[in-house]
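In: this is the structure alone, sequence omitted:
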C-alpha cells in the first residue's frame, strides 16, 4: 500500500514540477517588467503577451495553418526520404560508408545559412520551404532507423538465415519491428524541426506563415506580438511531440506492459 501511494505521489510530483517551474519563471518575468528593471518595450509582461495573443488570434490562426501545411508536407517527404536512405545504407555497406559522412556534414551547416540560397534558387513560394524542412527533418529519422536496424537480434537473424529467409523477410520480420521505437524517437525530434524549419524559411521570403508574421511584427517593434508567436510555435511543437508519443504507445502496446 505504501509503495502504491509512493508511486502515485511520484507521478503527481513529476507532472506538477514543470508547472511550478514555469509559474516561477512567469512571476519573475512579470516582476521584471513591472519594476522596469528591463524596459517594457524590450521585455513585455506575460499579461501583455497574452493580450496580444488574444487580440491577434484570428490572424495567428491564419498564419499557423500555412506553416502547418508546409511542415506537414516537408515532414512527410522527410520521413519517406529518411526511410529510403536508412534502408539503402543498411543493405549496402558501401553506401553506408559513402553517405554517412555526407549526412553528418549536412547537419553542420546552419539552417539560416541554407534558407537564403533556397529562396534564391527556388523563389518565394512553398517549394524552398518544403526543401528546407526535408533537409532538417530527415536526418533524425535516418539515424534513428539505422540504430534500430543495427539493434536487431543477431541470433534471430541467424535463425532466419538457416530457415532460408530472404533479405526482405529478414527486414520485415526482424529489423523493422526492432526499429519502431528508434523511429518514433527520431520522429519526435523531426516534428519539432519541421516547425522550426518552416518558420526559418518564412523569415526570408513569403506572403503567409508564422515566420512572415514574426518578421512583420519585429519591424514594427511589437515585441508583445513577437513573444506571442514564439509561445504559439512552442505550443505547436510540444503538442505535435505529444501526439507522436501517443501514436507510439498505440503502435507499441507491449512497451506499456513491461
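Out: The structure has been received and is ready for your questions. This one's a predicted model, so the numbers in the text were calculated from it and none came from an experiment.
In: going by C-alpha atoms from here, please, whenever you check contacts or count neighbours.
Out: Will do.
In: residues touching the most centrally placed residue in the chain, list them.
Out: Central residue of the chain (C-alpha atoms, centre = their mean): residue 192, 1.6 Å from the mean position. When contacts are counted by C-alpha atoms under 8 Å, 6 or more residues apart in numbering, residue 192 touches 237, 238, 240, 241.
In: can you select the buried ones from these in PyMOL?
Out: Burial among the contacts of residue 192 is assessed by 16 or more other C-alpha atoms under 10 Å; the matching PyMOL selection reads:
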select buried, resi 237+240+241
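In: turn the contacts of residue 192 into a markdown table, columns for distance to residue 98 and secondary structure.
Out: As requested, the contacts of residue 192 are exported to a markdown table (distance: C-alpha to C-alpha, whole Å; DSSP: H, G, I helix; E, B strand; the rest coil):
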| residue | distance to residue 98 | secondary structure |
| --- | --- | --- |
| 237 | 33 | helix |
| 238 | 35 | helix |
| 240 | 33 | helix |
| 241 | 32 | helix |
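In: residues near residue 135, how many?
Out: 24 (other C-alpha atoms under 10 Å).
In: okay, one more to line up with it:
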C-alpha cells in the first residue's frame, strides 16, 4: 500500500512537507529572529492577516500576466510557423532570436519604461519577451519532426506544402507547442513581478518591494509563495488543456 501511494505522485509532496517541518523546527531550535528567517507557520499567519490587502495585488498581477502570456505565446507560435514555412527564414533569423535572450530582462525593462511610460504596455512587453522564446523554440522543434511515414505518404498522394503543414506538421507539433507553453507559464508570473518592480502602484511585485523596504521578511516570503502558486496554477491549466486537445498522444501512450 505504501508503495502504491508513493507511485501516485506523492514523493514531491511528501518531500516538500518534510523540508517545511525541518525549516519550522530548525528556526524554533535556533531561535532565528523573524526578520532574518521566519518560520513557515509565521509566513502562513502573516499571509492570512494580509489577505484583504493582497486581493488587489493578486488581481493586478494575474491580469497583466495572463495578457502578457497570451501575447507572447501567440507571437511565439506565429514566429515559429513563419520561420518553418518560409525557406531561409530560420537560418537568417533564428540566431538573432537566440541573441535576444542574452539581454537581461531587468536591464531592458527600464528602457521600455522610458519609451512607453509607466502604464500597462511596457509590462506586457516584458512578459511577452519572456514567454515567446520557449514557445518559438519548442514549436520549431515539433514542426521539424513530423511522422516520417505519414510525411512520405502525403507526398506520394500529391499533398501540397500547405496541406503538409496543416494536416501533418502542425498537429504532430502540438505536444511540443504545449511543452513550450508550460515553460512560458512558469516564467510569465515572474516576468510580471519584475515588470511591477520597475514601475507600478500595485501588484505582487510592489507588495514585495514594500515588504523588503520595511524589513518584513515574512511578507516577502508570502509574496514568493503567491508567485509559486500562481505559476503552478497556470502550468496546471496548460497541462489540462494539453490533455484535452492532444488526445491522440494519450491514447497512443
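Out: Thanks, I have the structure now. Note that the structure is a prediction, hence the values are computed from the model and not measured.
In: coming back round to it: closest to residue 173 of the first structure out of the contacts of residue 192 of the first structure?
Out: Set against residue 173 of the first structure, the nearest of these by C-alpha to C-alpha is residue 241 (27.6 Å).
In: ok, the alignment partner in the second structure of residue 245 of the first structure - how many residues close by?
Out: With TM-score structural alignment as the criterion, residue 245 of the first structure lines up with residue 239 in the second structure. Other residues near residue 239 of the second structure come to 16 when the count uses other C-alpha under 10 Å.
In: and what of the one 3 residues further on?
Out: With neighbours defined by other C-alpha under 10 Å, the count for residue 242 of the second structure comes to 20.
In: where in the first structure does stretch 176-186 of the second structure fall?
Out: So stretch 176-186 of the second structure sits over residues 182-192 in the first structure, by TM-score structural alignment.
In: repeat for stretch 35-49 of the second structure
Out: Going by TM-score structural alignment, stretch 35-49 of the second structure lines up with residues 41-55 of the first structure.
In: just the buried residues of that stretch, please?
Out: 43, 44, 45, 46, 48, 49, 50, 52, 53.
In: show me the residues you listed that map onto helices.
Out: Using DSSP state H, the members of the buried residues of stretch 41-55 of the first structure that fall in helices are 46, 48, 49, 50, 52, 53.
In: grab the nearest non-local neighbour of the first one.
Out: Sequence neighbours aside, residue 30 is the residue nearest to residue 46 of the first structure in space, at 6.2 Å (criterion: C-alpha to C-alpha, 6 or more residues apart in numbering).
In: next, the buried residues of the helix or strand harbouring that neighbour.
Out: Using DSSP states H and E, residue 30 of the first structure sits in helix 2-35. Going by neighbour count (16+ other C-alpha under 10 Å), the buried part of helix 2-35 of the first structure is 29, 30, 32, 33.
In: now for that helix, which elements pack on it?
Out: On a contact count with 3 or more C-alpha pairs under 8 Å, 6 or more residues apart in numbering; DSSP states H and E, helix 2-35 of the first structure meets helix 46-55.
In: could you tell me how far the helix it packs on lies from the centre of the chain?
Out: 26 Å (C-alpha atoms, centre = their mean, to the nearest Å).
In: quick one on the thing from earlier: distance check, the residue nearest to the centre of the first structure against residue 235 of the first structure.
Out: 10 Å (C-alpha to C-alpha, to the nearest Å).
In: please tell me which residues of the second structure stretch 215-224 of the first structure aligns onto.
Out: With TM-score structural alignment as the criterion, stretch 215-224 of the first structure aligns to 209-218.
In: figure out the length between the terminal residues of the matching stretch.
Out: With C-alpha to C-alpha as the measure, stretch 209-218 of the second structure spans 13 Å from end to end.
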